[in-house]
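A structural model of the following input is requested.
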Amino acid sequence: MKKIFVLLLISNSIVAQVSNVIRNKDSYTQDVFPYKGVRIIQVDEVSSPGNEDNVFIFSKIEKNTIPDKMYFQRFTKVNDKWVLKSILEVNHNGIISSWGSRKAFGDYNKDKSVDALFIYGLYDADFKQQSVHLVFSQKDKLYTIESSVSDNFGTDKFSDNFKSLDEESKKQILEYWNKLDKKDK
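Here you go, the predicted model:
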């Protein structure tokens, strides 16, 4: 029994490479995190203990504005200050919705930096789904994949820089993407 407990402790310490902190999104102010939108839709604070602290923020413009606009930003703590590392701006003539429960964190390339992926969807004005999108954040780079309802999610479109990712990161991302139920019910 003692051997099993020690084995569990060892395996948990190997797997526990990142930690996720959950706080009220109102505690993330623009004074500390100068996010682009006027309201936060989703926020995740994820750290690689002893290595780096990150905050990922999805923010949007005012409600009911057409076209809709959403920003995805990665902030990393550098010398006790939060520094913007990357930003993605999404514009759409319908509705943009982050899929808050669809995300993953890890250190796929073993560089002790947090790798993160998030999912969002584009919808028409009647909230009928048009497409699904994955955003992958690694250090100061963003990579994307998208798929459309128009061909029943049969064709994936990758960002131009996706091919420059290391093989393990690509493998993890594609495994997640291929298992994702892309149709929003």
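
going forward, measure contacts between C-alpha atoms and count neighbours the same way
Will do.

pretty sure L88 contacts R74?
No - here L88 does not reach R74: they are 9.3 Å apart, not a contact under C-alpha atoms under 8 Å.

higher neighbour count, those two?
R74 (28 against 14; other C-alpha atoms under 10 Å).

What is the burial count for the closest residue to the more buried one other than its chain neighbours?
The shortest distance from R74 to any non-neighbouring residue, by C-alpha to C-alpha, 6 or more residues apart in numbering, is to F56 (4.7 Å). F56 has 23 neighbours, counted by other C-alpha under 10 Å.

Next: L9.
11.

again with the one 4 residues further on
Taking other C-alpha under 10 Å as the neighbour definition, S13 ends up with a count of 10.

same thing with T155?
12.

where's it relative to S113, distance?
Taking C-alpha to C-alpha, to the nearest Å as the measure, T155 falls 31 Å from S113.

Please give the structure of this sequence too, so both can be compared:
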Amino acid sequence: MKKVLILLLFSNILTAQISNVIRNKDSYTQEVFPYKGVRAIQIDEVSAVGNEDNVFIFSKIEKNANPDKMYFQRFTKVNDKWIVKSIFEVNHSGIISAWGSRKAFGDYNKDKSVDALFIYGLYDADFKQQSVHLIFSQKDQFYTIESSVSDDFKTDKFSSNFKSLDAESKKQVLEYWGKLDKKDK
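Presented below is the predicted three-dimensional model:
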């Protein structure tokens, strides 16, 4: 039994290929990471160990701006320089809020590149929730799912490219979405 537990632990170490680095948000300057907004609100540094380094940045325009605008950018290190691989922009006449603790990282399609998903919500000016959204980042593409308070989160809307996701990535994303408590209490 002891040998089986040691073997399981060793196999988990071998398959754990995604690494998440936590640093002070102020260490990610616009000189190194030229993000589009004026203030970074969420930053995640995630690597596919030995293969790829990424920094995911949510940034926003000035506080209290209406309409609100949020940018989501994926930076990847290429030849010791951080380059923007992809950018996703959200505009909303109300408030946009990144759900910082709701995220997941993996390599679902086993291509040695980081797959990442994040959640954000749209709110009216009184901070009453209107909808919840998932952004899935894979290489230089974004895939999205959204659901609205108006029908108690019963209908999911998918980005047009979502159907092109590989089966395993789609399975993992839909599992996460299905378990997500979409109502922001």
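
about what we covered before: looking at it, the residue nearest to R74 of structure 1 is touching I41, isn't it?
No - with contact defined as C-alpha under 8 Å, F56 of structure 1 does not reach I41; the gap is 10.8 Å.

Where do the helices of structure 1 begin and end?
Remark: helices assigned in structure 1 by DSSP state H are 2-15, 167-179.

so can I have a markdown table of the ones you listed showing distance to F127 of structure 1?
Below are the helices of structure 1 laid out as a markdown table (distance: least, C-alpha to C-alpha, whole Å):
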| stretch | distance to F127 of structure 1 |
| --- | --- |
| helix 2-15 | 38 |
| helix 167-179 | 22 |
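
Among those helices, show me which one is buried the most.
Comparing these by mean neighbour count (mean count of other C-alpha atoms under 10 Å), helix 167-179 ranks first with a mean of 14.

Grab the nearest non-local neighbour of the residue nearest to the spatial centre of structure 1.
In structure 1, the residue lying closest to the centroid (C-alpha atoms, centre = their mean) is F118, at 3.0 Å. Using C-alpha to C-alpha, 6+ apart and skipping the chain neighbours, the partner closest in space to F118 of structure 1 is K103 (4.5 Å).

try Y143 of structure 2
F136 (5.0 Å).

just so I have it, where are all the strands in structure 1?
When assigned using DSSP state E, the strands of structure 1 occupy the ranges 19-21, 39-48, 52-60, 68-78, 81-92, 95-106, 115-123, 129-138, 141-148, 156-158.

Can I get those in CSV including distance to L8 of structure 1?
Converted to CSV, the strands of structure 1 look like this (distance: least, C-alpha to C-alpha, whole Å):
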stretch, distance to L8 of structure 1
strand 19-21, 18
strand 39-48, 21
strand 52-60, 26
strand 68-78, 31
strand 81-92, 35
strand 95-106, 19
strand 115-123, 25
strand 129-138, 29
strand 141-148, 34
strand 156-158, 38
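
Could you pull out the buried residues of stretch 41-50 of structure 2?
I41, Q42, I43, D44, E45, V46, S47, A48 (16 or more other C-alpha atoms under 10 Å).

That stretch: how far from the chain's middle?
Centre-to-centre, stretch 41-50 of structure 2 and its host chain are 10 Å apart (C-alpha atoms, centre = their mean, to the nearest Å).

List the neighbours of it that are in contact with it.
17-22, 25, 53-60, 98, 100, 105, 107, 112-114 (C-alpha atoms under 8 Å, 6 or more residues apart in numbering).

do that again at 7 Å, thanks
17-22, 25, 53-59, 100, 112-114 (C-alpha atoms under 7 Å, 6 or more residues apart in numbering).
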